[in-house]
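[1] Got a predicted structure here, sequence first:
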Amino acid sequence: MKDMIAYCGLNCEKCDAYIATINNDQTLREKTAKLWAKLNNAPILPEHINCHGCRVEGIKTVFCDSLCGIRKCALKKGVATCGDCSDIEECKTVGTIILNNPEALKNLKE
């Protein structure tokens, strides 16, 4: 389970992209792509919805692999998660997530 906690503290096992990938659920891929496209005002297609988790080997969504500022920062700093970073208290990069998701902050502290 610990490997499935994203750098930001979110649980990858609860992510629709992960669930659709491990269950090969095309309907969930389509639903997720539609929602994420709307939320991000971006052309996200069902074939983009494939991910094994942001901290484990395997396929990742384009966002998680290439665009996520949190993941880029954690990889650059060499931390397992943002919870291991000395700057977490004042970090604006992960701040929005942990401010709006108490479970993510709890995951980072464990």
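    Received it, and whenever you're ready, just let me know what you need. Residues are numbered from 1 along each chain as shown.

[2] make it CA atoms for all contacts and neighbour counts henceforth
    Will do.

[3] Quick check: residue 63 vs residue 30, distance?
    Using CA to CA, to the nearest Å, one gets 17 Å for the distance from residue 63 to residue 30.

[4] the more surrounded of the two?
    Counted by other CA atoms under 10 Å, residue 63 and residue 30 do not tie: residue 30 has more neighbours, with 18 against 14.

[5] I'd say that one and residue 46 touch.
    Yes: Residue 30 sits in contact with residue 46 when judged by CA atoms under 8 Å, with a separation of 4.8 Å.

[6] tell me the SS of the nearest residue to residue 56 once chain neighbours are set aside?
    Take residue 56 and drop its neighbours on the chain: the residue closest to it by CA to CA, 6 or more residues apart in numbering is residue 3, 6.6 Å away. On the three-state scheme (DSSP: H, G, I helix; E, B strand; the rest coil), residue 3 is labelled helix.

[7] okay, now the one to match up with it:
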Amino acid sequence: MKQLIACCGLDCETCDARIATINDDDVLREKTARAWSALNNAPEITAETINCMGCRAQGVKYAYCSTYCEIRKCVRAKGLGTCGECVDLEHCPIVGAIFLHNPQARENLSSSAED
């Protein structure tokens, strides 16, 4: 499985926070901060907070991903790599919210279980 697939199945490789970090792109950081602030009604998201190398990759993590993400906490507590390894995946209300907004995440986890 790709190391850049997050615990929830999102693809960190396509995440604007990771792209901005890799390219040290302050314009993309600002754009991402504005978008995420509006999406999450969270004015505390600023360009300075947009730094991440990916959920499961080595290096800096976006604060939400490293500290607050209930999905990542659950996966780590169970000693798993991703939700794709969990027997409760199909009935999990926590990761299910991700699937509603990003069906590709479910597919990413399904393909990871086959690897």
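    That came in fine, so what should we check first? Remember, predicted model here, so these are calculated numbers, not experimental data.

[8] before we move on, the earlier item: which residues do residue 30 and residue 46 of structure 1 both contact?
    Common neighbours of residue 30 of structure 1 and residue 46 (criterion: CA atoms under 8 Å, 6 or more residues apart in numbering): none identified.

[9] Number of residues surrounding the residue nearest to residue 56 of structure 1?
    Residue 3 of structure 1, neighbours per other CA under 10 Å, totals 15.

[10] what about residue 52 of structure 2, distance to residue 6 of structure 2?
    12 Å.

[11] With residue 79 of structure 2 instead?
    14 Å.

[12] Could you do residue 78 of structure 2 as well?
    15 Å.

[13] try residue 55 of structure 2
    5 Å.

[14] what does residue 12 of structure 2 give?
    6 Å.

[15] what is in contact with these two at once?
    54, 55.

[16] circling back: which of residue 78 and residue 6 of structure 2 has more residues huddled nearby?
    Higher neighbour count among residue 78 of structure 2 and residue 6: residue 6, with 24 against 12, using other CA under 10 Å.

[17] Contacts only, for that one.
    Counted by CA under 8 Å, 6+ apart, residue 6 of structure 2 has contacts 12, 54, 55, 56, 82.

[18] For those residues, could you give me JSON lines that also reports secondary structure and neighbour count?
    As requested, the contacts of residue 6 of structure 2 are exported to JSON lines (DSSP: H, G, I helix; E, B strand; the rest coil; neighbours: other CA atoms under 10 Å):
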{"residue": "12", "secondary structure": "helix", "neighbour count": "22"}
{"residue": "54", "secondary structure": "coil", "neighbour count": "27"}
{"residue": "55", "secondary structure": "coil", "neighbour count": "24"}
{"residue": "56", "secondary structure": "coil", "neighbour count": "19"}
{"residue": "82", "secondary structure": "coil", "neighbour count": "24"}
